[in-house]
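> Following is a predicted model, sequence given first.
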Amino acid sequence: MDEAPVVGLTTYREVAAWGVWNARADLLPTEYAAAVEAAGGVPVLLPPVALASAATRVVGRIDALMVCGGADIDPGRYGAEPHARTAGWRPDRDAWELALLDAAEEAGLPVLGICRGMQLMAVHAGGSLDQHTPDLVGQDTHSPGGDAYGEVDVRTEPGSRLAALIGERTTVSCHHHQSVATHPGFTPVARAVDGTLEAMEGTGDRWSLAVQWHPETRVEIGLTAGLVAAAREHAARGGR
């Protein structure tokens, strides 16, 4: 039996409370790791690391990378001034995940970006973000506020990798006030009914896909299953 592929998941670094403790912690909602495990992969959490060589070393030891959700990206990373609603970016996480994407590209590693992960993948490729999507679409459907997710209907592009994984239409759970504006090297493969870009995939042979929604919250296995399958193929080719 083949070994289960190892999928690295990027994490938050936040102040958190548990038991008697209230301290800085490296954490991630359980749904991400549970989705990877359900798809037959082994999840490994990747907190921000400042060591220059760390990203290359980590990528050499995993079979796929999932860039997970989180805070806004520093607008300076794409040459913009902060919008009034852009706040709380994490320079350590931005730097770490961009380094991971550099190393993943060099190694041909399969990558899935989720929410912030999609935005970071666009910025990594030289793209830019719309910093407050409600300014464009006139409503807050994509992020109703607090810990609530918005329900958004999306339509996928026929013939895309994404469509093969999840079908032509689906309803997704969103929690984002920013969205991708430009995305060099990526093809748009899903949009919401209001026109917001909800997914993109790389134009080359490497498995590189990103979605603006949170598939892990619906135990939606299609995307994660696709990533784990790509991870297994990468490992079989001698990726690590």
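That came in fine, so what should we check first?
> contacts and neighbour counts: CA atoms only from here.
Fine.
> Strands of this protein, residue ranges please.
For the chain, applying DSSP state E gives strands covering 6-10, 12-18, 21-27, 42-46, 64-67, 111-114, 128-130, 150-156, 169-174, 179-182, 186-192, 197-202, 208-211.
> hold the first one in mind and look at this next one:
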Amino acid sequence: MSRPVIGITCYVEPARFTVWETTAALLPYGYVDHVVRAGGRPVILPPAGDPAGLLDRLDGLILAGGGDVDPARYGERPHERTSHVRDFRDDAELGLVRAALEHGLPFLGVCRGLQILNTALGGTLCQHLPDAVGHTGHAPAPGTFGRMPVRLSPGSRIATILGAESQDVAHYHHQAADRLGDGLTVTARSQDGTVEAVELADRPFALAVQWHPEADDESALFEALVGHARR
């Protein structure tokens, strides 16, 4: 059986590699590696043109992590710690996730991907978690993942996929879902109450996590996505 094609959104940022220092479309290789290991064929989707027009060529979609969503997208003014906003990426990914949901395309959101999903469905974001939870455990230092447990809702899709009701996961985020978007159900929280996973029950496979599964060896979420994409 051929490998299902999994589109993965990406960053557009200044980067340095070999002898070059230039703006690049880039993605942590963990996403690519996990999709390949799960039996999929990864395709990187830069936020250019009309990525939603590619959906007929995809079997599944991953919205990857990245900078903060522009608070104007959910009707708020920016917090002083809101940063790395990329309007062109917001435009592309909001349109992409809405089109993917309309087409019933299997969908996995990661970190920013959860925030884009929530925003696309009319939700809002907590712009700086330390103000709400009183600690920096969700992003302990620049470029350093924190590890914290999350509790999964019994009987949820994600609990079934991961085979547990608690999981120790890699965190790197200072924002999270606040008011939920239409149709979303919270299916995981951290000990401080932060929303860590959401699902759409009326879609064949549409879920998002606030943590970073691409940073760990465990591939269960990617295997579940690719499995649904194959079907």
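That came through fine. In this text, all values refer to a predicted model and were calculated from it rather than measured experimentally.
> ok so, going back, of the strands of structure 1, flag the one that's most buried.
Mean neighbours per residue, mean count of other CA atoms under 10 Å, is largest over the strands of structure 1 for strand 64-67, with a mean of 28.
> how about that one, which residues of structure 2 does it hit?
Counting by TM-score structural alignment, strand 64-67 of structure 1 pairs with residues 60-63 of structure 2.
> same question, stretch 113-133 of structure 1
Aligned by TM-score structural alignment, stretch 113-133 of structure 1 falls on residues 109-129 of structure 2.
> how about that stretch: buried residues?
For stretch 109-129 of structure 2, burial by neighbour count (16 or more other CA atoms under 10 Å) applies to 109-129.
> so G69 of structure 1 touches R116, yeah?
Yes - when contacts are counted by CA atoms under 8 Å, G69 of structure 1 is listed as touching R116 (4.6 Å).
> Give me the common contacts of those two.
Common contacts of G69 of structure 1 and R116 (CA atoms under 8 Å, 6 or more residues apart in numbering): none found.
> where exactly do the helices run in structure 1?
30-38, 54-59, 91-107, 116-124, 134-137, 161-166, 221-236 (DSSP state H).
> Looking at the ones you listed, which is nearest to E3 of structure 1?
Nearest to E3 of structure 1, of all those, is helix 221-236, at 8.4 Å by CA to CA.
> Quick check: buried residues in the closest one?
For helix 221-236 of structure 1, by 16+ other CA under 10 Å, it's 221-232, 234-235.
> now, among these, which is nearest to V49 of structure 1?
Using CA to CA, A231 is the member of these that lies nearest V49 of structure 1, at 22.9 Å.
> Map that closest one across to structure 2 for me.
With TM-score structural alignment as the criterion, A231 of structure 1 lines up with A229 in structure 2.
> what about that match, distance to R37 of structure 2?
14 Å (CA to CA, to the nearest Å).
> same check, this time on Q210 of structure 2
22 Å.
> Distance of the residue lying closest to A38 of structure 2 once chain neighbours are set aside relative to R37 of structure 2?
Using CA to CA, 6 or more residues apart in numbering and skipping residues adjacent in sequence, the residue nearest A38 of structure 2 is E223, 4.7 Å away. Using CA to CA, one obtains 8 Å as the distance from E223 of structure 2 to R37 of structure 2.
> Which residue in structure 2 aligns with H176 of structure 1?
By TM-score structural alignment, H176 of structure 1 lines up with H173.
> Isn't its match up against A139?
Yes - counting by CA under 8 Å, H173 of structure 2 does reach A139; the two are 5.4 Å apart.
> Have a look at these two and say which one is more surrounded.
For H173 of structure 2 and A139, the more surrounded residue by other CA atoms under 10 Å is H173, and the numbers stand at 24 against 20.
> List the contacts of the more buried one.
C111, H138, A139, Q210, W211.
> Dump these to a markdown table, plus distance to D33 of structure 2.
Output for the contacts of H173 of structure 2, formatted as a markdown table (distance: CA to CA, whole Å):
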| residue | distance to D33 of structure 2 |
| --- | --- |
| C111 | 18 |
| H138 | 24 |
| A139 | 24 |
| Q210 | 20 |
| W211 | 17 |
